[in-house]
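> what's the 3D shape of this:
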Amino acid sequence: MAHEKLEKQLGLWDVYAIATGAMFSSGFFLLPGIAAAITGPSVFIAYFVSGLLVLPTMFSVAELATAMPKAGGTYYIIDRSLGPVMGTVGGYGSWLALVLKSAFALIGMGAYISIFVELPIVPVAVVLTIAFGVLNIVGAKETTALQKVLVAALISIMTFYIAQGLFSVFSADFFEVTRNQFTPLFIDGATGFWATVGMVFVSYAGLTKVASVAEEVRNPDRNIPWGMFLSIMSAIFVYVAGVFIMVSVLDPAEFREDLTPVATAGEAFMSWLPGETGIILVVIAAVAAFASTGNAGIMSASRYPLAMARDKLIDNRFSKIGSMGTPVIAIIATVFLMIFFLVAFNVAQVAKLASAFQLLLFGLLNLAVIVMRESKIEEYDPGFNSPFYPWIQIAGMILSAILILEMGLLSILFTLVVSIFSIGWFYYYAYGKIDREGAIFHVTARLGKRKDQGLEREMRGILREKGLREEDPYEHVVASAAVIDEPNKNLSYKTIIKQASDIFAERLDMDREFLVDNFCKAQDMGTIPLGNSAVINHIRVDEDCQPQMVLVRIPESIKVSTEGFDVLDEDQTGDVENLRAMIFLVSSSEHSSQHLRLIAHLAEMIDAKHFIERWKSAENESELREILLRDERFINITIRENNRTKELIGKKIMELDLPGESLITILKRNGNIKIPHGYTVLEDGDEISIIGEVEDIEKVKEWRKTDDK
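So this is what the prediction gives:
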């Protein structure tokens, strides 16, 4: 089923701003004093340990989000890995937990605003919810633009705050401060310390919420892991250094009862600033932190109903994309749910109950990595691979279980209630409407049981949406592809396979019959129909070789069957597919993921408007290749005596000073194709095909402009 796509508008700093903004709010501006009451001065160590403990889940989410960059993040990942029942639990639970966290953040924002302006907190929070909801409807780019401003203000003020605080601490008698403020370091031993670690751990939970907007991230393979890594490093630094300063400058007894410890500590060491400048800066930082959490929360939370509606788990109207390119109904539903909780409940207490559910999701995300890898789905192609697999995922699951037990009975009961409701909803509303299973069925398939073929198709679609990686040699493969421009209208598919195999056998120094047999076997399994009257037949070989491609243009009237006939019958042409383009691809089994990305990108190029018209009207082999190339990275140049290119005549290719990393891939001389080598000497009349980066090709185009003069 086709769905409306969200635009890819978000870059690295957008990802950083969303992840960072989702972490800073009550965890820093309200929680430190409460946490210190349990463990004492060691509270800053608890924040550090909690930051380290979130790393397994961060690595897991970074891998999963780069493999499956789709709206819904946690929900989508759990659904596709563990199946739709667990996906429903993850979807409803993630949506509810993030709505509560965001509502709680806006309560905190209202509380800090009331320091200077006497206003009722709940109505202020409701107004802020509506304002951020409207901004989210306007557009993701506009939402993250505000997010970047808020996070920039927060980080800037916190950097100044920490610098001033550390200067104050270390300019005093450090050993005296340590003796007075940090003794005893633990007031309730290991029990109190680990209970505090569990309490503050959820301060970092917002880090993973960036996965819910992964579909809108440009170059997710790079931007998601880097954005998360930079964000967690920033958060650990600010949390640990900031709480260390609070412990150092505040009276221990007062600190443990203080609900605004950041402001109180700031007053202690920023008194040199005129008037109330110090406290104003802290309030600005707090408001920015709470606002960024609320803003990012609405943006991330709204993608859960969007993704669930796409999968028929809730009403399809939630999946509608508005004229601004945002899921309007899903955003409105999220805003109304937040307002309901703000008006009807004590949000602070209910938000705490959701912490255990966050930890359950963390455990499931770590399990999802194991399931996806062990499923052996070839199309599972993450741009980031979690280190130390599977031990780091096992550690993440064990830690989640331990910390859940630290959250208390009420939090565990809340998690059970949400889970039972979600499972009940699935069987009441969605059971029988959906026909898919998770990757876990691929794991059982290895034990002789069934697997979900639909997931492989969906993952291929994701590969296509993600596009190529920088290291993929797509341009080189297409630019150097051999071309069969077949004029014979009475040819069989077996004849085409033989012609293509002859070319591959020469280029790869492989046995022709081996290639023919493998292409025939691949045909029996079904070619990949790319649409637009084109198909691809592809194989992978055990040899370590560079990918090679053969392009075939077929006469207009021929019909070639792509399934259901014996390809060994040389007289059979079939009458199923009216094909004009056939593409053969051979690559090494050692690079299976790259092989699949090349196929996915071919599909993207062939889906382009007017592809088949351009293919039919191409005048020569070079034009056929150009149709499949990204125009800005490819150019054909003819060497002539009467223009600038005459400087190339008589030179070896290895002697040429081509712009940047550009490369000559094909040389056509006297109508014959030659594979260029470093010692190939260029001659007058040679036609060369050059690929390279966009800026390099722009420089080469100057040669063609000269040709036209």
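
> from here on, just use CA atoms for contacts and neighbour counts.
Fine.

> in a strand, Ile673, correct?
Yes. Under DSSP: H, G, I helix; E, B strand; the rest coil, Ile673 falls within a strand.

> can you count the residues close to the closest residue to Phe341 other than its chain neighbours?
Nearest in space to Phe341, with sequence neighbours left out and distances taken as Cα to Cα, 6 or more residues apart in numbering, is Val347 at 6.4 Å. When neighbours are defined as other Cα atoms under 10 Å, Val347 has 21 of them.

> ok, Thr706 next?
That count, for Thr706 with other Cα under 10 Å as the rule, works out to 12.

> whichever strand or helix holds it packs against which elements?
Secondary structure here is read from DSSP states H and E; on that basis Thr706 sits in helix 694-708. Counting contacts by 3 or more Cα pairs under 8 Å, 6 or more residues apart in numbering; DSSP states H and E, helix 694-708 is packed against strand 634-638.

> and for comparison, fold this next one:
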Amino acid sequence: MPRRLGPARPASVPDVHPSAPGPSLARRLRTRDAVAVGLGSMLGAGVFAAYGPAAAAAGPGLLLSLLLAGLVALCGATASAQLAARYPTSGGTYVYARERLGHWPGFVAGWGFVVGKTSSLAAMALTVGAYAAPGRERPVALLAVAVAVALGYRGVTRTAAAARVLVVVVLLCLGVAVAAALTGPRTAVAVPWAGVPGGGWYGTLQAAGLLFFAFAGFARVATMGEEVRDPARTVPRAVLLSLGAATLVYAVVGLVLLATLGVAGTAASSAPLADAVAAGRWPWAGAVVRVGAVAASAGALLALLAGVSRTTLAMAREGDLPRWLAGVHPVHRVPHRAELVVGAVVLLVVAVGDVRGAIGFSSAGVLVYYLLANLSALGQPAAERRFPRLLQVVGVLACTALVLTLPPGSVAAGAAVLLVGVAYRLLRLRREARRAATGRA
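Take a look at the predicted model:
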């Protein structure tokens, strides 16, 4: 049953999480740090890799798909920001759904996020490898994961500082890439504002679900709520600022790709931005795109690793994952065991996975996660609300529609992994019930 809620917590919260086995995480992130983490999460592999499969699904409806993905992200962002102000601790929607909807919805949210985003981490690392050393993607990707884990282990301020630098590099490189692409030949941009677009409504919705992969880092800072100064004020501001900036960047890049490569060219390309630049008159700009792709994916890798490890920490605190993972380093104040275990799993996925498969699988898990975020925020009382309830109604309906229209293989894989998590929790609860019965006897 959902827990009954008392008055909203004040912005000042205790330094030790109530269910933590030791010290809590340290509140070291300011607004600019949080924005950098959120923006770094969104300007990752998506801006370089997601447009191809999305254009193949949507056809001329690509821009409409981008708008739909942005709308779903806005709904999720307002829900996450509102909930983070009420529950300023690590874990994001895992905590929110557990508090407001019950233990099982919380577990589904947390499990979907950890599994889906582990796949995203592999996609980010493989994108780093593909652009940094074509032909030797996997060794470089493995090295990128190892470096990200090492930085994360040393403290969240190092993660935020690296994210700020990488975001600046990415924005500069994207600016050069857009200018270079516009020096080449142009094509007409199809904007289907009315009627059914060429890819059909199903294809448009499927593409929106795939593009949501690119936006899904908007609430990364909410999963790190225990490390943000003045979270009731900082988290909502950082979530909305980073989402707004990322949406503008994605819209500009999408328009440029359609204006230079067209729908067919974008759909056929595994690196559409690089192809658009190659068709222009600045041949040297190809190297800039490569640098930008490496920096973007590395920044997202850093920020996302922090988010997944914090959700793992929250689940371990409640016993939904092995409690050993709830350890917090006494000096660096990071969930060091969770960082290491998540890093090890990502290394394994990198060794056998591919980028395009990871995008669909990740989108399935993360859409379920934000469906539960919207449901959690939907029932908040007026005193806790910061945004219209209608946004959460739209978010629930949109997340449901997008997850059902993802490629069938992605939906099936997501459902199978979800069932594995449910089975794990059922076995754990049964084992605990037997131990309790034995103790009473």
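
> can you give me the TM-score here?
Once superposed, chain against chain, the TM-score is 0.86 (TM-score structural alignment, normalised by the length of the second structure); 409 aligned residues with a Cα RMSD of 2.4 Å.

> rewinding a little: quick one: residues contacting the residue nearest to Phe341 of the first structure.
Under the criterion of Cα atoms under 8 Å, 6 or more residues apart in numbering, the contact partners of Val347 of the first structure comprise Leu100, Ala103, Phe104, Phe341.

> identify the farthest-apart pair in the residues you listed.
Taking Cα to Cα as the measure, the contacts of Val347 of the first structure span a maximum distance of 9.3 Å, between Phe104 and Phe341.

> of the two, who's got more company?
A side-by-side neighbour count of Phe104 of the first structure and Phe341, using other Cα under 10 Å, places Phe104 first with 28 against 18.

> show me what the more buried one lines up with in the second structure.
When the second structure is aligned by TM-score structural alignment, the residue opposite Phe104 of the first structure is Ala123.

> where does its match land in three-state SS?
Under three-state DSSP, the three-state class of Ala123 of the second structure is helix.

> and the gap between the closest residue to it other than its chain neighbours and Ala84 of the second structure?
For Ala123 of the second structure, ignoring the flanking residues on the chain, the nearest one in space by Cα to Cα, 6+ apart is Val355 at 4.7 Å. Taking Cα to Cα, to the nearest Å as the criterion, Val355 of the second structure is separated from Ala84 of the second structure by 31 Å.

> cool, and Ala180 of the second structure?
Using Cα to Cα, one obtains 40 Å as the distance from Ala180 of the second structure to Ala84 of the second structure.

> so which bit of the second structure is stretch 454-468 of the first structure matched to?
Mapped onto the second structure with TM-score structural alignment as the criterion, stretch 454-468 of the first structure occupies no residues.

> which residues touch Gly61 of the second structure?
For Gly61 of the second structure, the contacting residues are Ala55, Ala190, Val191, Pro192, Pro197, Gly198, Gly199, Gly200, Thr204, by Cα under 8 Å, 6+ apart.

> looking at the residues you listed, which is nearest Phe113 of the second structure?
When the contacts of Gly61 of the second structure are compared for distance to Phe113 of the second structure (Cα to Cα), Thr204 wins out at 24.2 Å.

> for Ile331 of the first structure, see how far away the counterpart of Val345 of the second structure in the first structure is.
Applying TM-score structural alignment, one finds that Val345 of the second structure aligns to Leu337 in the first structure. Using Cα to Cα, we find Leu337 of the first structure at a distance of 10 Å from Ile331 of the first structure.

> neighbour count winner among those two?
Ile331 (26 against 16).

> before we move on, the earlier item: just the contacts of Val347 of the first structure now: which is nearest Arg373 of the first structure?
Of all the contacts of Val347 of the first structure, Arg373 of the first structure sits closest to Leu100, with 32.8 Å by Cα to Cα.

> can I assume the closest one is in contact with Phe341?
Yes. Using Cα atoms under 8 Å, Leu100 of the first structure makes contact with Phe341 at a distance of 7.4 Å.

> the helices in the stretch 301-441 of the second structure, which residues?
336-352, 355-378, 389-404, 408-440 (DSSP state H, counting those that start in this stretch).

> closest to Ser90 of the second structure out of those?
Distances from Ser90 of the second structure to each of the helices of the stretch 301-441 of the second structure were compared using Cα to Cα; the minimum, 12.7 Å, belongs to helix 336-352.

> can you give me the buried ones in the closest one?
Applying a neighbour-count criterion of 16 or more other Cα atoms under 10 Å, the buried positions in helix 336-352 of the second structure are His336, Arg337, Ala338, Glu339, Leu340, Val342, Gly343, Ala344, Val346, Leu347, Val349, Val350.

> can I get those in JSON lines including distance to Gly209 of the second structure?
Formatted as JSON lines, the entries for those read as follows, by distance: Cα to Cα, whole Å:
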{"residue": "His336", "distance to Gly209 of the second structure": "33"}
{"residue": "Arg337", "distance to Gly209 of the second structure": "32"}
{"residue": "Ala338", "distance to Gly209 of the second structure": "29"}
{"residue": "Glu339", "distance to Gly209 of the second structure": "28"}
{"residue": "Leu340", "distance to Gly209 of the second structure": "30"}
{"residue": "Val342", "distance to Gly209 of the second structure": "25"}
{"residue": "Gly343", "distance to Gly209 of the second structure": "26"}
{"residue": "Ala344", "distance to Gly209 of the second structure": "28"}
{"residue": "Val346", "distance to Gly209 of the second structure": "23"}
{"residue": "Leu347", "distance to Gly209 of the second structure": "26"}
{"residue": "Val349", "distance to Gly209 of the second structure": "22"}
{"residue": "Val350", "distance to Gly209 of the second structure": "23"}
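
> returning to that earlier point: just put the contacts of Gly61 of the second structure in a markdown table and tack on secondary structure.
Putting those into a markdown table (three-state DSSP) gives the following:
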| residue | secondary structure |
| --- | --- |
| Ala55 | helix |
| Ala190 | coil |
| Val191 | coil |
| Pro192 | coil |
| Pro197 | coil |
| Gly198 | coil |
| Gly199 | coil |
| Gly200 | helix |
| Thr204 | helix |
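
> didn't Phe519 of the first structure look like it was pressed against His538?
Yes. With contact defined as Cα under 8 Å, Phe519 of the first structure reaches His538; the gap is 7.0 Å.
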